[in-house]
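Enquirer: Quick one: sequence plus predicted model below, questions after.
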Amino acid sequence: MATVRYYEGVGRRKTSTARVRLYPGTGSIVVNDRALEDYFPRETDRIKLLRPLNVTEAQAQYNVSVHVAGGGTTGQTGAVIMGVARALVEADETLKTVLRKNGFLTRDARAVERKKPGLTKARRAKQYTKR
């Protein structure tokens, strides 16, 4: 049994986590055992996902397999971007400066703020009535 060499990267954003594997190949992308177009129907999400591969000119060199869970589409997109970038760095260390310069390796720490007691939302209070 021949083992196929792959490069793995984990990306996180908001409450989403993505495990990305890059296999040497022709450029097909599979997300949760579905085609990229089926899983991410919004074209802007697909364009963002392909940016790390386009910037490094590696889109036709690797097949991408992604397992992503948690959060919504925006968080999952950000998690996959970071996972792809980290897997590319594992595949070729020289790409790290290009990916870092474009911001693909930086974890976006913004998350939903918790709701505080006495307020309607995290910061929204009930409207004050003077009379």
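Expert: Nice, I can see it.
Enquirer: switch to C-alpha atoms for all contacts and neighbour counts from now on
Expert: Will do.
Enquirer: Quick one: list the elements packing against the top helix by length along the chain.
Expert: When the chain is parsed with DSSP state H, its longest helix is helix 73-91. Helix 73-91 sits against strand 7-13, strand 16-24, helix 43-55, strand 62-69, with contacts defined as 3 or more CA pairs under 8 Å, 6 or more residues apart in numbering; DSSP states H and E.
Enquirer: In TSV, list those along with distance to Gln127.
Expert: Shown next, in TSV, are these (distance: least, CA to CA, whole Å):
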stretch	distance to Gln127
strand 7-13	33
strand 16-24	34
helix 43-55	37
strand 62-69	38
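Enquirer: among the ones you listed, which is nearest Val112?
Expert: strand 7-13 (11.1 Å; CA to CA).
Enquirer: Show me what that closest one packs onto, helices and strands only.
Expert: Partner elements for strand 7-13 (3+ CA pairs under 8 Å, 6+ apart): strand 16-24, helix 73-91.
Enquirer: Same question for whichever helix or strand comes after the longest one: list its buried residues.
Expert: Tracing the chain C-terminally past helix 73-91 and defining elements by DSSP states H and E, one meets helix 96-101 next. By neighbour count with 16 or more other CA atoms under 10 Å, helix 96-101 contains the buried residues 96, 99.
Enquirer: ok, back up a step: please render the helices and strands packed on helix 73-91 as a markdown table that adds mean neighbour count to the earlier fields.
Expert: Formatted as a markdown table, the helices and strands packed on helix 73-91 follow (neighbours: other CA atoms under 10 Å):
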| stretch | mean neighbour count |
| --- | --- |
| strand 7-13 | 22 |
| strand 16-24 | 22 |
| helix 43-55 | 16 |
| strand 62-69 | 20 |
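Enquirer: And here is the other one:
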Amino acid sequence: MSDETTTVSDLADLKDIAAGVPQGDAAEIARVAMPLRDREIDAQGRSYATGRRKDAVARVWVKPGTGKITINGRDQETYFARPTLRLVINQPFTITDRTGQYDVICTVRGGGLSGQAGAVKHGIAQALSKYEPELRSAVKAEGFLTRDSRVVERKKYGKAKARRSFQFSKR
């Protein structure tokens, strides 16, 4: 069986391929079984992704650079004044050891600052995995590619808030 014409259509084919490879070569089995995704880069050399958290939506572009992060036309230190929010934004870069290697330009709308920081983090992780597909497993293992779907529950009629009732009056 030649390596150039090997295709995997079901688990039986994978078993046949694994039988021909020495036991210590698990990376070769993974390479044959599942190829990497293609890079998604636009004409300007950027990778684009959308990040969401609560009511916030972030459009994120990532390109190689010096590590400058621009949010809604402002620097990250002025837009997110709290250090914890800046730490949240930089988490995908620290996990993948790419701190200071990419410039980020993003626009964020909706929600509060915490939700916007989460949306930017989600967008950066998505765009980074599109620019360098081999980083996807590391980012996915940390849970950065998963959209946190928790949102504020709506207020119902006849209630003070979403679930809180009005105070009962006996007289």
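Expert: Here it is on my side, so go on. Remember, it's a predicted structure, so these values are computed and weren't measured experimentally.
Enquirer: Any idea what the TM-score comes out to?
Expert: The TM-score (TM-score structural alignment, normalised by the length of the first structure) is 0.93; 129 aligned residues with a CA RMSD of 1.1 Å.
Enquirer: How far away from the center of its chain is the longest helix of the first structure?
Expert: 4 Å (CA atoms, centre = their mean, to the nearest Å).
Enquirer: Where in the second structure does that helix align, residue-wise?
Expert: Alignment of helix 73-91 of the first structure against the second structure: residues 113-131, by TM-score structural alignment.
Enquirer: how close does that stretch sit to the first structure?
Expert: Aligned to the first structure and superposed, stretch 113-131 of the second structure gives a mean residue distance of 0.5 Å (mean CA distance after the TM-score superposition for the first structure).
Enquirer: What lines up with Val88 of the second structure in the first structure?
Expert: By TM-score structural alignment, Val88 of the second structure lines up with Lys48.
Enquirer: and Arg123 of the first structure, that's in a strand?
Expert: No: counting by DSSP: H, G, I helix; E, B strand; the rest coil, Arg123 of the first structure falls outside a strand, being coil.
Enquirer: Now do the same for it: its match in the second structure.
Expert: By TM-score structural alignment, Arg123 of the first structure lines up with Arg163.
Enquirer: pretty sure that match contacts Lys156?
Expert: Yes: at 7.4 Å, Arg163 of the second structure counts as touching Lys156 under the criterion of CA atoms under 8 Å.
Enquirer: about what we covered before: next up, the contacts around the match of Val88 of the second structure.
Expert: 77, 81 (CA atoms under 8 Å, 6 or more residues apart in numbering).
Enquirer: What degree of burial does the match of Arg123 of the first structure show, as a neighbour count?
Expert: For Arg163 of the second structure, the tally of surrounding residues (other CA atoms under 10 Å) stands at 13.
Enquirer: Now do the same contact list for it.
Expert: With contact taken as CA under 8 Å, 6+ apart, Arg163 of the second structure is in contact with 155-156.
Enquirer: what's the answer for Arg46 of the first structure, then?
Expert: Applying CA under 8 Å, 6+ apart, the residues near Arg46 of the first structure are 36-37, 40.
Enquirer: for those, which one is nearest Thr94 of the first structure?
Expert: Once CA to CA is applied, the member of those that ends up nearest Thr94 of the first structure is Leu36, at 27.3 Å.
Enquirer: so that closest one touches Ile29, yeah?
Expert: Yes: Leu36 of the first structure is in contact with Ile29 according to CA under 8 Å; the separation is 5.9 Å.
Enquirer: How about the contacts made by the counterpart of Asp148 of the second structure in the first structure?
Expert: Mapped onto the first structure by TM-score structural alignment, Asp148 of the second structure lines up with Asp108. Contacts for Asp108 of the first structure (CA under 8 Å, 6+ apart) come out as 13-14.
Enquirer: Helix, strand, or coil at Asp108 of the first structure?
Expert: Per three-state DSSP, Asp108 of the first structure ends up coil.
Enquirer: Near Glu28 of the second structure, how many other residues are there?
Expert: Glu28 of the second structure, neighbours per other CA under 10 Å, totals 12.
Enquirer: What span of the first structure is the helix or strand containing it aligned with?
Expert: Using DSSP H and E, Glu28 of the second structure sits within helix 26-33. Under the alignment (TM-score structural alignment), helix 26-33 of the second structure falls on nothing in the first structure.
Enquirer: buried set for that helix?
Expert: 29, 33.
Enquirer: which other helices and strands contact it?
Expert: Checking 3+ CA pairs under 8 Å, 6+ apart, helix 26-33 of the second structure ends up next to helix 11-20.
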